[in-house]
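Novice: This is the structure alone, sequence omitted:
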């Protein structure tokens, strides 16, 4: 019997990969650590996506779903929860027992060959070590592996140097690395919340907290930016070709303009102290914020490569992304939201038959779009099926993704550099100075 192609992760790209594999006559086996499909998406189910419904449905998945009576959503910007109920959960249901839940992949290797061994390596099947929900362990053989496990379980720490700040682990009871929800206001109502981060997740957190602040008395919200100026924090507004992304930035700006949020710039966290009053953030330059009841850390994500330690990888040293796509997505070089399509040839690793796709393929870069991932899995599955012409062909048509982030030197603490791939962002009216010790601007 032919071995399956193992897909790690039952998120949008993992489930799409399974649909393409079925369409190509290959047997998928999707291993999902969560209890249901798109478990990571479910954790941010209250967050609205920037992409419209037509950009969130994979073509092969739609073809697989249509005989079941499923109706493709045509308009609107769904939340993560609506994405699951309207598309991802029905897709997983159609795939049936090809998706296994509560199956956490702990390692990928070659049968009888550790990382060092060359002899006969490519002729051996992959072996995937799995820990089941009941704690038991199993080993699965596969002809190929598509790692679509994403980066959601590996958030970046609060520390400015990429390592946890001193005391960050001890302060875990005060910290969350997830976006707050207006529907769960109790941990934030009437309390001091500090949001750390400059990206879209941080802006979303600010808008949710501002909604809570408008409904509850005595809120205090502090927004901590590592960069030295406000810069492009509020995005491109009406100039953004992704309207929902532009609107998000404007909602965050409104919260600041209305005095609901205090901004602190150039604050690069060195230490988090715990006290009876809460968590105290201390910057590398010695500034100190007043104690926070809750610290929301939204500084991006990174890939967990530990499960791939016994297979051969070729990754960019900065981004931890496949080397052939790194230059297109590196925020040190540019910050535009659209890049060329990436396919099997770009994603192939020195370990034949292994592909990293989806958000994990972008490593630490933050610009991933669902359509990009769908094109990745279409090309990868075509390659696995031996259709090299289809694998090499690009079928991706991306919508315009609007203005650049203007980061220039990524996360530049001085804020002195404009966007490196397009015109610098216009100067901001808001002027923010250095905060005295123990205060928030």
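Specialist: Ah, there it is. Bear in mind that the values here come from a model prediction, so they are computed numbers and not experimental data.
Novice: CA atoms for contacts and neighbours, from now on please.
Specialist: OK.
Novice: SS state for residue 228?
Specialist: Secondary structure assignment for residue 228 (DSSP: H, G, I helix; E, B strand; the rest coil): coil.
Novice: Tell me how many other residues crowd it.
Specialist: Residue 228 has 20 neighbours, counted by other C-alpha atoms under 10 Å.
Novice: separation between it and residue 292?
Specialist: 22 Å (C-alpha to C-alpha, to the nearest Å).
Novice: now do residue 89
Specialist: 38 Å.
Novice: Between those two, which has more neighbouring residues?
Specialist: residue 292 (24 against 19).
Novice: Check whether that one really touches residue 276, as I assumed.
Specialist: No - here residue 292 does not reach residue 276: they are 10.4 Å apart, not a contact under C-alpha atoms under 8 Å.
Novice: who touches both of these two?
Specialist: Here residue 292 and residue 276 have no joint contacts, going by C-alpha atoms under 8 Å, 6 or more residues apart in numbering.
Novice: Please compare the first structure with the one that follows:
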């Protein structure tokens, strides 16, 4: 397949956008079913988003991190699987799983790096035209090595994720000129505090914003840095009102490493090494010389945090929908998730982390044969894990090849979080509950509409 003409085949392939874990899994499922595909990756390597946090260890063991079809393909070429119980870092995922999979003869010829999809449409039609639309191929406009090319496909699987599109620090969710001007002092993601980014934080006053596992990983490393250099100051600002909501299931969590994160951050907070501000909503950032002033609402009053040297923003991310403007894609108005998933994953409703199994049916778009999968399908909801994405693409690929029985079948089994908030009238309502956490077994017995529990979002999932 030439660089200047990616596709000249009469039988058009399925185009996969993004060669992260879910995109690679989609390629593996298509390869096993002998279905033509092309895999387009904007970065210079597979798992390029994960490479940005390669130093972080996942909390899920290898058992949940390898797609079944990918394992089958790899094993057929003599690949030795890692121990199911070991917990990899992002780097180990890339080196021991993504790269061997990408180099297989069933995948490598169809994988293109530095291939950024900048627009998607139907051949000859814009978004408005309806008659005959479904019979036309998709066209993907791709920028590759400075040149614009067009890739035609019979179906599209968008697995681009959300990691490279972070939310702003401000609680209103809007980008401001002031925040953009401070980009050199704000890290969006999980910095390598004890490694290549150490000089940026050592002996500095650092504000960590966020309450998820990304923030916990950042804080734990900053705590170790403070042990080395006492002058390092750590401030943790989170919108949640109760720290116990952040600590999670701890020893009740079926993923021990995830439960341990909650235990470790609780010990760090109780040690007094971190100044914690709960129910803190950032309204404004200002430059004060070489430092940052953070202004926010705390207990119904304005609070000024002065003399911040650095900010680490762990406030989540959002899907990039800009290149999908000319295809008929709909998303939930609040979560920006796939519409059918929204009531299953809305964090305003589901504090249990419980998500009913779903597949091709829930992922369908008004544009026939166009699917958004992986963390992007969850929009801004924070409860995604790789195993969920693997099940999504298994079901989608089955439908694309006409195996509707397999598409409708559920093949997802995930560990329990071990924690959920209960209100007087409902056990699956808002995380603002004043009640104590209870076991997942109690949750499943009362949340009768939930078929399977899902795991909470990894601190290192993109």
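Specialist: Sure thing, it's come through. No experiment lies behind these values; they were computed from the predicted model shown.
Novice: Quick check: TM-score for this pair?
Specialist: A TM-score of 0.91 describes the superposed chains when it is computed by TM-score structural alignment, normalised by the length of structure 1; 420 aligned residues with a C-alpha RMSD of 2.0 Å.
Novice: okay, and the helix or strand encompassing residue 93 of structure 2 goes to which residues in structure 1?
Specialist: Here residue 93 of structure 2 sits within helix 90-93, counting by DSSP states H and E. Under TM-score structural alignment, helix 90-93 of structure 2 corresponds to residues 80-83 of structure 1.
Novice: how far apart are that stretch and its match in structure 2?
Specialist: Once fitted to structure 2, stretch 80-83 of structure 1 is off its aligned match by 0.9 Å on average (mean C-alpha distance after the TM-score superposition for structure 1).
Novice: Can you get me the centre-to-centre distance for that stretch and its chain?
Specialist: Centroid separation for stretch 80-83 of structure 1 versus its chain: 16 Å, with C-alpha atoms, centre = their mean, to the nearest Å.
Novice: likewise stretch 88-103 of structure 2?
Specialist: Distance, centroid of stretch 88-103 of structure 2 to centroid of chain: 17 Å (C-alpha atoms, centre = their mean).
Novice: Need the residues that contact it.
Specialist: By C-alpha under 8 Å, 6+ apart, stretch 88-103 of structure 2 touches 20-21, 24, 46-47, 50-51, 53-58, 61-62, 66, 70, 73-74, 82, 107-108, 111, 460.
Novice: Which members of those occur in strands, if any?
Specialist: Counting by DSSP state E, those place residue 111 in strands.
Novice: buried subset of the contacts of stretch 88-103 of structure 2?
Specialist: When these are checked for burial by 16 or more other C-alpha atoms under 10 Å, the buried set is 20-21, 24, 46-47, 50-51, 53-58, 61-62, 66, 70, 73-74, 82, 107, 111, 460.
Novice: Pull out the buried residues from stretch 162-181 of structure 2.
Specialist: Within stretch 162-181 of structure 2, the residues that count as buried by 16+ other C-alpha under 10 Å are 162-164, 166-171, 179.
Novice: Of those residues, which pair is most distant in space?
Specialist: Using C-alpha to C-alpha, those reach their maximum pairwise distance at 162 and 179, which is 19.8 Å.
Novice: Let me see the ranges of the helices in the stretch 51-200 of structure 1.
Specialist: 59-65, 80-83, 89-95, 200-215 (DSSP state H, counting those that start in this stretch).
Novice: how about these in JSON lines, adding distance to residue 347 of structure 1?
Specialist: Output for those, formatted as JSON lines (distance: least, C-alpha to C-alpha, whole Å):
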{"stretch": "helix 59-65", "distance to residue 347 of structure 1": "20"}
{"stretch": "helix 80-83", "distance to residue 347 of structure 1": "26"}
{"stretch": "helix 89-95", "distance to residue 347 of structure 1": "25"}
{"stretch": "helix 200-215", "distance to residue 347 of structure 1": "26"}
